[in-house]
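A.B. asks: Just to be clear, the model below is a prediction. Sequence and coordinates:
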Amino acid sequence: MTQRTWLITGVNSGFGRHMTEQLLARGDRVAGTVRKMDAMNDLKAQYGDLLWLAHLDVTDTPAIHQVVNKAFTDLGKIDVVVNNAGYGLFGAAEEMTDDQILHQINTNLIGSIQVVRAALPHLRTQGGGRIIQLSTVGGQAAFPGGSLYHAGKWGIEGFIEAVGQEVAPFNIGCTLVEPGGARTEFRYGSSQLAPKIDAYDISPASMVRRIIEEGTSVSLGDPAKMAKIMIDSVDQHPAPKRIALGSDSYTTIHKALTERLANLEAQKDLAFSTDFPANA
């Protein structure tokens, strides 16, 4: 098996941690970014120089460029860049504070954009590579109580799909990964709730608040299996544009796309009616 070098943001937990453990176990090198360095002491002690670590807050754009540049300089070549860092912000749009909105967009959207922008010059220079962007079922479907989370994920999906076309001539492939619910720390660990407005108790937006506050719902998805599929996708040529992971993701995305297509087809005559006449 060819040894690869991976740059993964947010390796201390969730999919980033699962991917890092699997990659190190098979002998690949991982350049991982973390918010808390101590969280990686066990893997660093076990794997030594195979694990390169740097502190990074992905809301800090200058720091993103410094860390990505240093990773490529220190390791010589990075084959795969994985944008994993992110978190969920939930509640009705009206409930969210301005600071919460800015931090969510800066982390999940702008942070991911800047990691890609920082990596692209290096990937072009070395003759290619892969970008794996963690999205979610919520990047294709929307649920009440997730408006700002969806804003970031729908935004990054459009960005990656366009960038993938831009960089294809440089042998750089881009893949969006859309997991459903998985048994990571995401739902009950890293996710945040907006301050409560009682009027929204009667709104569908209140459901996600109850789920998080009660803490009893168990996700279907196995994050270790999902991480392996993300890793294995790098062997596919060309790079898959999207990978849906989990039966809930497949079912929800299928329903959303089917309804969207039906709604579009119903508007065909209306859409065509707004063109100038032929030869006008």
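C.D. replies: Sure thing, it's come through. Residues are numbered from 1 along each chain as shown.

A.B. asks: CA atoms for contacts and neighbours, from now on please.
C.D. replies: Will do.

A.B. asks: In the chain, spot the strand with the most residues.
C.D. replies: Longest strand of the chain, by residue count under DSSP state E: strand 172-179.

A.B. asks: Name the residues that touch it?
C.D. replies: Strand 172-179 is contacted by residues 123-124, 128-139, 157, 160-161, 163-164, 167, 226, 230, 238-246, 249 when judged by Cα atoms under 8 Å, 6 or more residues apart in numbering.

A.B. asks: Now do the closest residue to residue 60 other than its chain neighbours: how many residues are near it, please.
C.D. replies: Leaving aside its chain neighbours, residue 60 sits nearest to residue 111 (7.7 Å; criterion: Cα to Cα, 6 or more residues apart in numbering). Neighbour count of residue 111, defined by other Cα atoms under 10 Å: 23.

A.B. asks: related to what we said a few turns ago, cross the contacts of strand 172-179 against helices and list the overlap.
C.D. replies: Within the contacts of strand 172-179, residues falling in helices by DSSP state H are 123-124, 157, 160-161, 163-164, 167, 226, 230, 249.

A.B. asks: of all those residues, which two lie farthest apart?
C.D. replies: Within the ones in helices among the contacts of strand 172-179, 124 and 249 form the most distant pair, 32.8 Å apart (Cα to Cα).

A.B. asks: who has more neighbours, those two?
C.D. replies: Counted by other Cα under 10 Å, residue 124 and residue 249 do not tie: residue 249 has more neighbours, with 22 against 15.

A.B. asks: could you measure the more buried one against residue 109, distance?
C.D. replies: Separation of residue 249 from residue 109 (Cα to Cα, to the nearest Å) stands at 21 Å.

A.B. asks: dropping in the other structure now:
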Amino acid sequence: MTARTWLITGVSSGFGHALATRLLERGDRVIGTVRTRDKVTRLLEKHPDTFTAPVLDVTDTAAVRKTVDESFAVGRVDVVVSNAGYGLFGAAEELTDAQVDHIIATNLTGSITLIRAALPHLRAQGGGRIIQLSSYGGQVAFPGNSLYHATKWGIEGFAEAVAQEVAGFGIGVTIVEPGGARTEFRYGSARVADLVDAYDGTPAHAFQAMLDPAGGLAPGDPQRMAARIIESADTEPAPLRLVLGSQALDSTIDVLRRRIDGFESQRELAASTDFPPGE
């Protein structure tokens, strides 16, 4: 297989690090953005010719565009992976305005900016792939995760629309929806609001048990998930969605079935708001 070039945001940990490591080991070239280079020192030392780690804060839209332009200026970029993001836990009223603004700027606006910046380059080179890391939380919502879900549901709508806009240019778009995995997303980088006692013992604080490793580890293997994500880049046509984890798939199917049932029950109501035929 011919070596590819991948641009991946957020390779310091989690799926980004797992992807970068696997790709470099098989001989691909990786441009992996980081907030600081401390956690990728070994990768830089081991793969000096095929790995670069530009420092990037994806909330800086000008810097995102500059990084994308510089990456494509070096040569063809085959796959763009929008991975940078984090989880924010707490009831909606427990979150500060600054926390709301930052997670939207990171998970949603940052991803949108990356993809928009890459599209002219992908069109000019005759195609490529965009892989957007979402979550099964882009389809299923849980209490205590409202703003995280807002960003994931938002980026899924954006990516699904973009997929239709650019398919004619040979650009494939895949939305990856992992379930719970043993990454720093859950056991390290997760951010928690200043909790309000009124929500203790309610569903809004159920996430506390999930974030505690003593309550049992997440079932998802980040390495196996990374392997499936990499394989998806070879699938033609590009799968629009890639659900990773049996629990994630079961939950998504259950929620979608209940959602469809709810819509089906509204057929008469929906029709009652149309003009009568002929009017």
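C.D. replies: Yes, it's here. All values reported here derive from a predicted model rather than from experimental measurement.

A.B. asks: TM between them?
C.D. replies: Here the TM-score for the pair of chains, by TM-score structural alignment, normalised by the length of structure 2, is 0.98; 279 aligned residues with a Cα RMSD of 1.0 Å.

A.B. asks: The longest strand of structure 1 vs structure 2, average distance?
C.D. replies: Aligned to structure 2 and superposed, strand 172-179 of structure 1 gives a mean residue distance of 0.4 Å (mean Cα distance after the TM-score superposition for structure 1).

A.B. asks: dump the residue contacts of residue 170 of structure 1.
C.D. replies: For residue 170 of structure 1, the contact set (Cα under 8 Å, 6+ apart) comprises 124, 127-128.

A.B. asks: Now check it against structure 2: what is it aligned to?
C.D. replies: Residue pairing (TM-score structural alignment): residue 170 of structure 1 is matched to residue 169 of structure 2.

A.B. asks: ok, its match to residue 232 of structure 2 distance?
C.D. replies: Distance, residue 169 of structure 2 to residue 232 of structure 2, by Cα to Cα: 19 Å.

A.B. asks: The contacts of strand 172-179 of structure 1, buried ones only, as a PyMOL selection?
C.D. replies: The PyMOL command for the buried members of the contacts of strand 172-179 of structure 1 (criterion: 16 or more other Cα atoms under 10 Å) is given here:
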select buried, resi 123+128+129+130+131+132+133+134+135+136+137+138+139+157+160+163+164+167+226+230+239+242+243+244+245+246+249
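
A.B. asks: Shouldn't residue 105 of structure 1 be within a helix?
C.D. replies: Yes. Applying DSSP: H, G, I helix; E, B strand; the rest coil, one finds residue 105 of structure 1 inside a helix.

A.B. asks: what about it, how many neighbours?
C.D. replies: 22.

A.B. asks: Now do the contacts for the residue nearest to it when sequence neighbours are not counted.
C.D. replies: Closest residue to residue 105 of structure 1 apart from its sequence neighbours, by Cα to Cα, 6+ apart: residue 152 at 5.7 Å. Applying Cα under 8 Å, 6+ apart to residue 152 of structure 1 gives the contacts 104-105, 108-109.

A.B. asks: mapped onto structure 2, which of these hold?
C.D. replies: Counting by both residues aligned by TM-score structural alignment, their matches' Cα atoms under 8 Å, structure 2 reproduces these contacts from the contacts of residue 152 of structure 1: 104-105, 108-109.

A.B. asks: TSV please, covering those and showing distance to residue 191 of structure 1.
C.D. replies: Shown next, in TSV, are those (distance: Cα to Cα, whole Å):
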residue	distance to residue 191 of structure 1
104	11
105	14
108	12
109	16
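
A.B. asks: Which member of those is positioned nearest residue 7 of structure 1?
C.D. replies: Among these, residue 108 lies closest to residue 7 of structure 1 (Cα to Cα), at 17.1 Å.

A.B. asks: and residue 264 of structure 2, how many neighbours?
C.D. replies: Neighbours of residue 264 of structure 2 under the rule other Cα under 10 Å: 11.

A.B. asks: how about it, what's its match in structure 1?
C.D. replies: Match for residue 264 of structure 2 (TM-score structural alignment): residue 265.

A.B. asks: quick one: that match is in a helix?
C.D. replies: Yes. Assessed by three-state DSSP, residue 265 of structure 1 belongs to a helix.

A.B. asks: Please report how far it lies from residue 274 of structure 1.
C.D. replies: From residue 265 of structure 1 across to residue 274 of structure 1, the span is 15 Å (Cα to Cα).

A.B. asks: residue ranges of the strands in the stretch 101-250 of structure 2, please?
C.D. replies: Remark: strands assigned in the stretch 101-250 of structure 2 by DSSP state E, counting those that start in this stretch are 128-133, 171-178, 191-192, 241-244.

A.B. asks: Figure out which of the ones you listed is closest to residue 68 of structure 2.
C.D. replies: Taking Cα to Cα, strand 128-133 is the member of the strands of the stretch 101-250 of structure 2 nearest to residue 68 of structure 2, at 13.0 Å.

A.B. asks: The closest one to strand 171-178, inter-axis angle?
C.D. replies: Using axes from the mean of the first three to the mean of the last three Cα atoms, to 10 degrees, the inter-axis angle of strand 128-133 of structure 2 relative to strand 171-178 is 20 degrees.

A.B. asks: Show me what strand 128-133 of structure 2 is in contact with.
C.D. replies: 77-83, 111, 115, 122, 159, 170-177, 233, 238.

A.B. asks: one more time with 6 Å, if that's ok
C.D. replies: With Cα atoms under 6 Å, 6 or more residues apart in numbering as the test, strand 128-133 of structure 2 has contacts from 78-83, 122, 171-176.
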